[in-house]
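[1] Pasted the sequence and its predicted model underneath.
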Amino acid sequence: MAENTSIRRDDLIGATGSVTRQLEVIDAKEYNMGGCESVSIRVRQDNGEEYWTGLEDVDLDI
């Protein structure tokens, strides 16, 4: 049986990027904070995880 081995990839440590996931907006609230409007949305990812985020943090297909 072949043994699994791993090699450390130091060239990738500290790199930044983004992850694209499908999500559904399940709740949304608009706040007016001293003349500045902000929209918070609760989303459900395709893996079932739910969390609040800002509308500016996602690209919606609307």
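    Sure, I can see it.
[2] For the rest of this, base every contact and every neighbour count on C-alpha atoms.
    OK.
[3] Which of the helices or strands spans the residue nearest to residue 30 when sequence neighbours are not counted?
    Using C-alpha to C-alpha, 6 or more residues apart in numbering and skipping residues adjacent in sequence, the residue nearest residue 30 is residue 39, 4.4 Å away. Assigned by DSSP states H and E, residue 39 falls within strand 36-45.
[4] angle of the next helix or strand along the chain from that strand against strand 36-45?
    Of the helices and strands lying after strand 36-45 in sequence (DSSP H and E), the nearest is strand 50-54. Interaxial angle, strand 50-54 versus strand 36-45 (axes from the mean of the first three to the mean of the last three C-alpha atoms, to 10 degrees): 150 degrees.
[5] alright, now check it against this:
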Amino acid sequence: MDFACALLHHYFLIPSYAFFCFFLLLFKHFSCFFDYVNVFFDSNAIKIALIFDYHNHSICMC
């Protein structure tokens, strides 16, 4: 998964790749940060996380 995410991160400016990479990030968050699972069920929190990661160019980081 990390290799695929890194590969997609190279094409960061392509929206479809960026969204796919965000979903990989979200999946990794579910597996890495169980304490915050309830936060990610909030659709507004997901949107905020997407915007935050998009502007910080860290979509592929767990």
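    Yes, it's here. Only a predicted model underlies this, so the values are computations on that prediction, with no experimental measurement involved.
[6] Superposed, how do the two chains score by TM?
    Once superposed, the chains reach a TM-score of 0.22 (TM-score structural alignment, normalised by the length of structure 1), with 25 aligned residues with a C-alpha RMSD of 3.2 Å.
[7] which residues are contacting the strand holding residue 39 of structure 1?
    21-32, 50-55 (C-alpha atoms under 8 Å, 6 or more residues apart in numbering).
[8] now do 6 Å
    Contacts to strand 36-45 of structure 1, defined as C-alpha atoms under 6 Å, 6 or more residues apart in numbering, come from residues 22-31, 50-55.
[9] In contact with residue 40 of structure 2, which residues?
    By C-alpha under 6 Å, 6+ apart, the contact set of residue 40 of structure 2 is residue 46.
[10] Likewise for the one 4 residues further on?
    For residue 44 of structure 2, no residue counts as a contact, taking C-alpha under 6 Å, 6+ apart as the criterion.
[11] gap between the helix or strand it falls within and the chain center?
    Per DSSP H and E, residue 44 of structure 2 falls inside helix 43-55. How far helix 43-55 of structure 2 lies from its chain's middle: 8 Å, per C-alpha atoms, centre = their mean, to the nearest Å.
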